[in-house]
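Undergrad: Pasting the sequence and the predicted coordinates here, then a few questions.
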Amino acid sequence: MNQFDLWGEQMRVDPLPTLAQMRAEAPIVRLFNPHQEAPEWRVTRYADVVELLRDPRFSKDKRKLSEQARSRYFRVTEFDRLDKHMLYADPPEHSRMRALVAKAFTPRRISQLRPLIAEATASLLDLAERQDSVDLLDTLAFRLPITVLVELIGVPIEDQERFREWTRILIAPPSEGNFDALRRMAIEFQQYLEEFIALRRRHPRDDLTSALIEAQTHGDRLSSVELMSMVFLLIAAGFETTGNLIGNGVWALLRHPAQLRRLRDTPELIEPTIEEVLRYCPPVANSTGAFPLTDVEFRGTVIPAEELVVASLLSAHHDDERFPEPDRFDITRTPNQHLGFGHGLHFCLGSSLAKLEAQVAIGTLVQRFPALGFAADPDTLRWKIGVFVHGLECLPVTWEAR
């Protein structure tokens, strides 16, 4: 039986007390994941999380696991052609893929998106303002990143609802109840991407997909499967992560009116505000899993070979040994060495784009609507229970003071 319930209702209401108890009593603990019906280790203290994320003894590559371990943790084999990207690779394959993707994912390409982000934010808020109250996740937080991804990657705007549905299925905890849905989604997504990439090969444009097709370093290119996996990762991760970042940021500001007023009075604080959102309520709660290929002694604990190990980023961000008063939301916090986009080899290449979108969206929102507030009791809001994500199920807001 689990000592800590990471999959129960309390985690949907407020996960911080459970994580604080874990840091104090069992900072490296073996649990049983009821959704996957398999053991899972959680690492919760900041120093331990940093060490885990840079420890080369833990592998991201499932191809290095035994057949027994793969069947235990990767039961939906239809994803085999969608997970050959750098997030699930070790060096030297990871280094090769990251170098190729970085050539296409340039700061110049990202900076050129700022006018589009500003225009899309204004248009989405124009539509939302016509209603007395809205779910901000549906009207802004998730519609903005898909608009940007359409421009960045080159996929058609009319396919955005398909991406939302596929991503919704993807982030749900894997269990017997949704394995069939995951299999269908993987097949449909793969077929879609194969057709889309074939189109871009025939008709290249000034978009990231075309750049990935052409990118090469010292004669290396992404293979067809790696290319498809990378586009899949950009859509799935870029959409959900950025949407949660925007939603979590608005939620945190509304929960802390003094900080909201401070940001409204001093708009240039938007950059440190987003950094504090990434620490206080990060859009990604946990790292992707890693596996020791042999028994490993880690920080005084022996972790058996081929058992899943996950770093709790949300817990690490509330570790008082690293952050003074960690449960206080402070948009001027400095230093603020959060792990919101990971650490080490797998630090997120899309971090600058996600932060830019959040800065524009939240900065515009708080200046345009001085009476912005919750349209429902904030204590009734629930967090999603997903494999990696940390975001609200809905965020009802109103433009009028209540």
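TA: Nice, thanks for sending it over.
Undergrad: hey, let's count contacts and neighbours off CA atoms from now on
TA: Noted.
Undergrad: from what I can see, Glu40 looks like it's in a helix, true?
TA: No: using DSSP: H, G, I helix; E, B strand; the rest coil, the assignment for Glu40 is strand, not a helix.
Undergrad: tell me, how many neighbours does it end up with?
TA: Residue crowding around Glu40 was assessed by other Cα atoms under 10 Å; the count is 18.
Undergrad: contacting residues for it?
TA: When contacts are counted by Cα atoms under 8 Å, 6 or more residues apart in numbering, Glu40 is found next to Arg30, Leu31, Phe32, Asn33, Glu307, Leu308, Val309, Val310.
Undergrad: In addition, the following structure is provided for comparison:
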Amino acid sequence: MTAPRIAPAPPEPLKYPFNDEAGLAIDPAYARARARTGLTRVQLPFGGPTWLVTRYEDVKLVLSDTRFSRQGALGPDEPRILAYVHRPDTLLNLDPPDHTRLRRVVARAFSQRRMERLRPQIETIATGLLDDLARHGGPVDVFEAVFRSMPTMVVCELLGADYADHTRFHRWGVIMGSTEGSEYTAEDIRRADAELREYLAALAERKREHPGEDLMTVLVQAEEGETPLTQADVVGLAWSVLLAGIGTTTNMMANAAYLLLTNPEHTRVLRADPESVDRAVEEMLRYTPFTVGSLFPRVALVDIELGGTLVRAGETVLPSLMSANRDETVFADADRLDFTREQNPHLAFSHGIHHCLGSQLARAQLQVMLRFLFERFPGLHLVAPDELPWRRGVTLRGPGALLVDW
């Protein structure tokens, strides 16, 4: 057997993220990294240097192999884009057995049956928001009027939170999602985190006294179940659902709408065949970068050869989902948005034990909103597309507003 080819590390790590330009184009540096033998050494704004993993099969390996630990990478030296230091009390940051114990509880709230029950509510929410949009008339910012509101309403319904608090949810999410060069200080981030956790602890207390049919009730009732949760577990899990469920889905909707509004040939496909929306959503999930770079490194627990590089125990690796989704060895003509793509095993919702529990909920919202939006407003178009503002200083990548008319 031929020994694996071990590529030497570059003398200096590359600055990462590779760019912070407006738009949704992926930096060519990812394609160059996939083409070269070995991994790419990079330096993020915070923490130490790390190995960037860009090829599809290598990314899947990191996400599913127990020789890599997510929890072990946590701490002030964790390579990260965010100024916020991740805590070991959310599903995204845990390894088994703690991850297994918590995921088992939360999975009940995201069961197929519960998601099917939520879909009519999602359709009702979408219809109401689009009714409001029609009454308002254009031009209007559909990002603010619809895409920001819908995921918030859905998550509030799921979690049992009060939608009247939505402005606070958005403010906390923006502050904790801030990156280097944003207007927020480390103290702002710490305070926002503390305020959100205090809010969720109070919500948990209300659900103990007045249970409902929502996720927070499921969590607090699990405090005395077969696999009891602590108060910190309850708050940490709700924290993950609220922030990921609102900010990420809002951004997915905005990016998908932007793609459709700037690619009329794809919009015509959806209008001609509304049933094709499911496949279109999957392709946009694959094609679209939702963050400015990769967010969740792992640490190697043993020496391991990965993609032509020997990663030593204790070194971290950073799997890039957006790069894996453009791997030409898996996706033919990977840089083309193709709604007729038959095989689409994308990693937009990650892979392995950290595959997103809310993926079906996010899909349902995207499918419903995009179908309803373009059916209801066949003449929908961007106003002054060249002046579109793009988000800056946050991890989520996409437009900050979408001014439309019809």
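TA: Right, received. Where do you want to start? Since the model is a prediction, treat every value here as computed from it, not as a measurement.
Undergrad: which of the contacts of Glu40 of the first structure are buried?
TA: Listed as buried from those are Arg30, Leu31, Phe32, Asn33, Glu307, Leu308, Val309, Val310; burial here means 16 or more other Cα atoms under 10 Å.
Undergrad: Adding secondary structure and distance to Arg162 of the first structure as columns, could you present those residues in JSON lines?
TA: Output for these, formatted as JSON lines (DSSP: H, G, I helix; E, B strand; the rest coil; distance: Cα to Cα, whole Å):
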{"residue": "Arg30", "secondary structure": "strand", "distance to Arg162 of the first structure": "37"}
{"residue": "Leu31", "secondary structure": "strand", "distance to Arg162 of the first structure": "35"}
{"residue": "Phe32", "secondary structure": "strand", "distance to Arg162 of the first structure": "33"}
{"residue": "Asn33", "secondary structure": "strand", "distance to Arg162 of the first structure": "29"}
{"residue": "Glu307", "secondary structure": "coil", "distance to Arg162 of the first structure": "34"}
{"residue": "Leu308", "secondary structure": "strand", "distance to Arg162 of the first structure": "31"}
{"residue": "Val309", "secondary structure": "strand", "distance to Arg162 of the first structure": "32"}
{"residue": "Val310", "secondary structure": "strand", "distance to Arg162 of the first structure": "29"}
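Undergrad: wait, which of the residues you listed is closest to Leu269 of the first structure?
TA: Proximity of those to Leu269 of the first structure (Cα to Cα) peaks at Val310, which lies at 32.7 Å.
Undergrad: between the buried ones among the contacts of Glu40 of the first structure, which is nearest His203 of the first structure?
TA: For those, the residue nearest His203 of the first structure by Cα to Cα is Val310; the value is 41.2 Å.
Undergrad: State the span of the second structure onto which the strand or helix carrying Arg96 of the first structure is aligned.
TA: In this structure, Arg96 of the first structure sits in helix 93-104 according to DSSP states H and E. Correspondence between helix 93-104 of the first structure and the second structure is established over residues 98-109, with TM-score structural alignment as the criterion.
Undergrad: tell me which residues of that stretch are tucked away?
TA: Counting neighbours by 16+ other Cα under 10 Å, one finds that the buried residues in stretch 98-109 of the second structure are His99, Leu102, Arg103, Val105, Val106, Ala109.
Undergrad: Surely the second one and Leu91 touch.
TA: This points to Leu102 of the second structure. Yes: taking Cα atoms under 8 Å as the contact criterion, Leu102 of the second structure and Leu91 are neighbours in contact, 7.2 Å apart.
Undergrad: ok, now how distant is whatever residue of the second structure lines up with Arg202 of the first structure from Cys156 of the second structure?
TA: Across the two structures, Arg202 of the first structure finds its equivalent in Glu209 of the second structure, going by TM-score structural alignment. According to Cα to Cα, to the nearest Å, Glu209 of the second structure and Cys156 of the second structure sit 18 Å apart.
Undergrad: now swap in Phe18 of the second structure and tell me
TA: In this structure, Phe18 of the second structure lies at 35 Å from Cys156 of the second structure, with Cα to Cα as the measure.
Undergrad: More neighbours: which of these two?
TA: Each of Phe18 of the second structure and Cys156 has its neighbours counted (other Cα under 10 Å); Cys156 has more, 22 against 16.
Undergrad: give me every residue that touches that one.
TA: Here Cys156 of the second structure is in contact with Asp162, Tyr163 (Cα under 8 Å, 6+ apart).
Undergrad: so what corresponds to it in the first structure?
TA: For Cys156 of the second structure, the aligned position in the first structure is Val150, judged by TM-score structural alignment.
Undergrad: Kindly report the same for Gln221 of the second structure.
TA: Residue correspondence, TM-score structural alignment: Gln221 of the second structure in this structure matches Glu214 in the first structure.
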